[in-house]
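> Quick one: sequence plus predicted model below, questions after.
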Amino acid sequence: MNTALESLLGLLDLERIEQDIFRGQSHSSVVPRVFGGQVAAQALVAAGRTVPTDTDLSPAPGNTPLAHSLHAYFLRPGDPGAPIVYTVDRIRDGRSFTTRRVVAVQHGQPIFHLSASFQTYEEGLEHQTPMPQAPDPETLPTAAEQLPRYADRFLDPGTLDRLLEARAAVDLRYVDAPPFASVGTPGEPRSQVWFRTRGKLADDPLLHVCLATYVSDMTLLDSVLLAHGRGGWATGDIVGASLDHAMWFHRPFRADEWLLYDQESPSSSGGRGLGQARIYTQDGQLAVTVIQEGVVRVPR
């Protein structure tokens, strides 16, 4: 496990201030605000730490509720220099489903709101959309090998270093070129990346779900940019921010094993862009569905 991953795991290990109240810290990000994936992952950690593990709540003995969905809104930019306080409301503890609501607060104002649902394991009907074609991740260049090729595209010379630092805990590999490689050339509104953490993780299912949540905010709106030949926030030709984020966790997975993030954009209009995606395990199991809308504005 590298130092960056240890640091990220430290960010997700929230301090418990009081019952159902937690405090988290932040790292610097590529943009001068808290990275949205970090806030979402920390909020899910806070929610998960209040979910009962008492087997009396489960229809099957020893069956701990696992996260199966989250729905979130980004309300205000987060200040990376200040702690974030997460307050959890225990909406419902049922026999099969447990529901939590989390509000993230900074400087006395809410910056993020999340609702999460947890479910005990059940047998049921099974089907899934097949995994799309993608090359073996080991054949693709790493971020450290690929991103420096486009250093001249970035508005700020320090952006490349910040981008590599922000992704140091995760091995994230583009199947095709990233959006800032095709500025001025509109293409298909699709993007694929493989990712996994740079080190093995503990066998805590909540940790793997939270790390996938963290990574899911890194590249989801790339497909919006590709459709219009825009390089994105790093190149200065787009102003953007996440507005809302939803995830459904279908099947067990490990964030320290290769996952394919297959992303596309069905629409952009009104200064907003929509991204939708599926995350597959390397053996073809559909693990997660993700949908996100963000501000996508062309600077005046």
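That came through fine.
> going forward, measure contacts between C-alpha atoms and count neighbours the same way
Noted.
> how about the residue nearest to the spatial centre of the chain, secondary structure?
Centroid-nearest residue in the chain: Ser216, 2.8 Å away (criterion: CA atoms, centre = their mean). With DSSP: H, G, I helix; E, B strand; the rest coil as the basis, Ser216 sits in helix.
> if I read this right, it contacts Gly37, doesn't it?
Yes - using CA atoms under 8 Å, Ser216 is in contact with Gly37, at 6.8 Å.
> Break down the stretch 51-200 of the chain into its helices, ranges please.
143-146, 159-166 (DSSP state H, counting those that start in this stretch).
> how far away is Leu221 from His208?
Using CA to CA, to the nearest Å, Leu221 is found at 22 Å from His208.
> And these two? Which one has more around it.
Leu221 (32 against 19; other CA atoms under 10 Å).
> Which residue, other than its chain neighbours, is closest to that one?
Nearest residue to Leu221, sequence neighbours excluded (CA to CA, 6 or more residues apart in numbering): Gly275, at 5.4 Å.
> just Met218 next, same as before
Gly37 (7.2 Å).
> ok, the residue nearest to Leu221 to Leu226 distance?
12 Å.
> Please identify which of those two sits among more neighbours.
Set Gly275 next to Leu226 and count neighbours by other CA under 10 Å: Leu226 wins out with 28 against 24.
> A helix includes the more buried one, no?
Yes - residue state for Leu226 (three-state DSSP) corresponds to a helix.
> which residues touch it?
When contacts are counted by CA atoms under 8 Å, 6 or more residues apart in numbering, Leu226 is found next to Pro179, Ser182, Pro186, Gly187, Glu188, Pro189, Arg190.
> swap in Leu274?
Per CA under 8 Å, 6+ apart, neighbours of Leu274: Leu221, Val224, Ser265, Pro266, Ser267, Ser268, Ile291, Gln292, Glu293, Gly294.
> Could I have the PyMOL command that selects the buried members from those residues?
Here is the PyMOL command that selects only those of those that count as buried (16 or more other CA atoms under 10 Å):
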select buried, resi 221+224+265+268+291+292+293+294
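> Take this one as well and set it beside the first:
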Amino acid sequence: MGMTEQDLSPESLIQGLTTLLDVETLDTDLYRGARKPGGRGRVFGGQVIAQALMAASKSTDVDRVPHSLHAYFMRPGNEDFPVVYRVVRDYDGGSFSTRRVIAQQQGVPILNMAASFHKMEPGLSHQDTMPDMPDPDSLPSETAWRQQTLHLVPEKFHSFFLTPRPIEFRSLDPAAWLRSDKLPPQQNSWFRAVAPLGDDPQLHRAVLAYASDMQLLGTCARPHGLSWMRGELMTASLDHAVWIHDDFRADDWLLYCTDSPWAGRGRGMNRGKIFSRDGRLVASVAQEGLIRVMKGRKEG
């Protein structure tokens, strides 16, 4: 049955996202992540990270929130199957808990993740300053710019490109990655969930982990004017790390500032800072990704 307009409302999109991320308990420290409805091909890496984080959170006291995770992608996930998560309780101390998570499909690991949880406490404080950016409400909506730039997208990707998403991004030049311009290896984008998420801080952190795998890998392709959508690049996340510094709401605007200090040897390094709308640095991100030029193309 095809999706109706009601199915694509912001509230329905967020209900679908929260259902996707809220893993099912199969046994002690064993969980199952649902398949994305309508998903095809490779599972989005941010989905596996977020589900793994939710599985680890379910094995940890509620007064401890995740402050860091380090994940390695080993194999691409397959949308035809759910993902099973096994949690190992490595340590529970007075202030910190650490967990290891193995994500697998059909008995084969696709991701390993280590996560640390902290009982929040006061401490010394300093942070980087948030860069100047126009207010997100002054920028075009994601739906609007996607419709206006559809002519830049190969026809076979039109349906995917126009599909409404539970996370909206807004930036100064959102279509830059569709063109062949050679640009500095950095970009700033606002993002938020398209409808309220409720008040569970674990869910907000999982949604941030989910969204942190968006926009990031493309940063190291910006100086070269090439795109996977035009068949010029093969890209894939190799690892992913997130440090969550402070509380935030993922259904309020967050500014994602990414840069790529290096690319070479078929890999690209990407970093990110995530600021709340009031200027607090709430998370930091790092990722190395595969970035191979396809045969017949020359790197510029």
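On my side now, so go ahead. Remember, predicted model here, so these are calculated numbers, not experimental data.
> The residue nearest to Leu221 of structure 1 corresponds to which position in structure 2?
Alignment note (TM-score structural alignment): Gly275 of structure 1 maps to Asn270 of structure 2.
> list the buried ones in the helix or strand its match falls within?
For Asn270 of structure 2, the element it lies in under DSSP states H and E is strand 267-276. By neighbour count with 16+ other CA under 10 Å, strand 267-276 of structure 2 contains the buried residues Arg267, Gly268, Met269, Asn270, Arg271, Gly272, Lys273, Ile274, Phe275, Ser276.
> what's the answer for stretch 247-257 of structure 1, then?
Applying a neighbour-count criterion of 16+ other CA under 10 Å, one finds Met247, Trp248, Phe249, His250, Phe253, Arg254, Ala255, Asp256, Glu257 buried in stretch 247-257 of structure 1.
> how much space between the aligned partner of Pro32 of structure 1 in structure 2 and Ile14 of structure 2?
By TM-score structural alignment, Pro32 of structure 1 lines up with Gly41 in structure 2. From Gly41 of structure 2 across to Ile14 of structure 2, the span is 22 Å (CA to CA).
> before we move on, what about Leu178 of structure 2?
27 Å.
> More neighbours: which of the two?
Ile14 (21 against 18).
> what helices or strands is the helix or strand encompassing that one leaning on?
Assessed by DSSP H and E, Ile14 of structure 2 sits inside helix 10-21. Helices and strands touching helix 10-21 of structure 2, by 3 or more CA pairs under 8 Å, 6 or more residues apart in numbering; DSSP states H and E, are helix 45-58.
> How far does the helix it packs on sit from its chain's centre?
Here helix 45-58 of structure 2 shows a centroid-to-chain-centroid distance of 11 Å under the convention CA atoms, centre = their mean, to the nearest Å.
> Give me the contact list for it.
20-23, 29-31, 33, 65-66, 71, 73, 83, 85, 87, 99-103, 111, 113, 115, 202-203, 206-207, 209-214, 237.
> Please name the residues that touch Arg196 of structure 1.
Val170, Asp171, Leu172, Ala255, Asp256, Glu257, Trp258, Leu259.
> Could you dump the contacts of Leu274 of structure 1 into CSV and include secondary structure and distance to Gly78 of structure 1?
Compiled in CSV, the contacts of Leu274 of structure 1 are given as follows (DSSP: H, G, I helix; E, B strand; the rest coil; distance: CA to CA, whole Å):
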residue, secondary structure, distance to Gly78 of structure 1
Leu221, coil, 19
Val224, helix, 24
Ser265, strand, 26
Pro266, strand, 28
Ser267, strand, 27
Ser268, strand, 25
Ile291, strand, 21
Gln292, strand, 18
Glu293, strand, 18
Gly294, strand, 16
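> Just the ones of the contacts of helix 45-58 of structure 2 in strands?
Per DSSP state E, strands hold the following members of the contacts of helix 45-58 of structure 2: 30-31, 33, 65-66, 71, 73, 83, 85, 87, 99-103, 111, 113, 115, 237.
> picking that back up, how far away is the match of Gly275 of structure 1 from Arg100 of structure 2?
Per CA to CA, Asn270 of structure 2 is found 24 Å from Arg100 of structure 2.
> do Ile49 of structure 2 as well
Counting by CA to CA, the gap from Ile49 of structure 2 to Arg100 of structure 2 is 12 Å.
> got any residues that touch both of the two?
Residues touching both Ile49 of structure 2 and Arg100 (CA under 8 Å, 6+ apart): Met113.
> who's more crowded, those two?
Using other CA under 10 Å as the criterion, Ile49 of structure 2 and Arg100 rank with Ile49 on top: 30 against 23.
> what about Gly266 of structure 2, how many neighbours?
Neighbours of Gly266 of structure 2 (other CA under 10 Å): 12.
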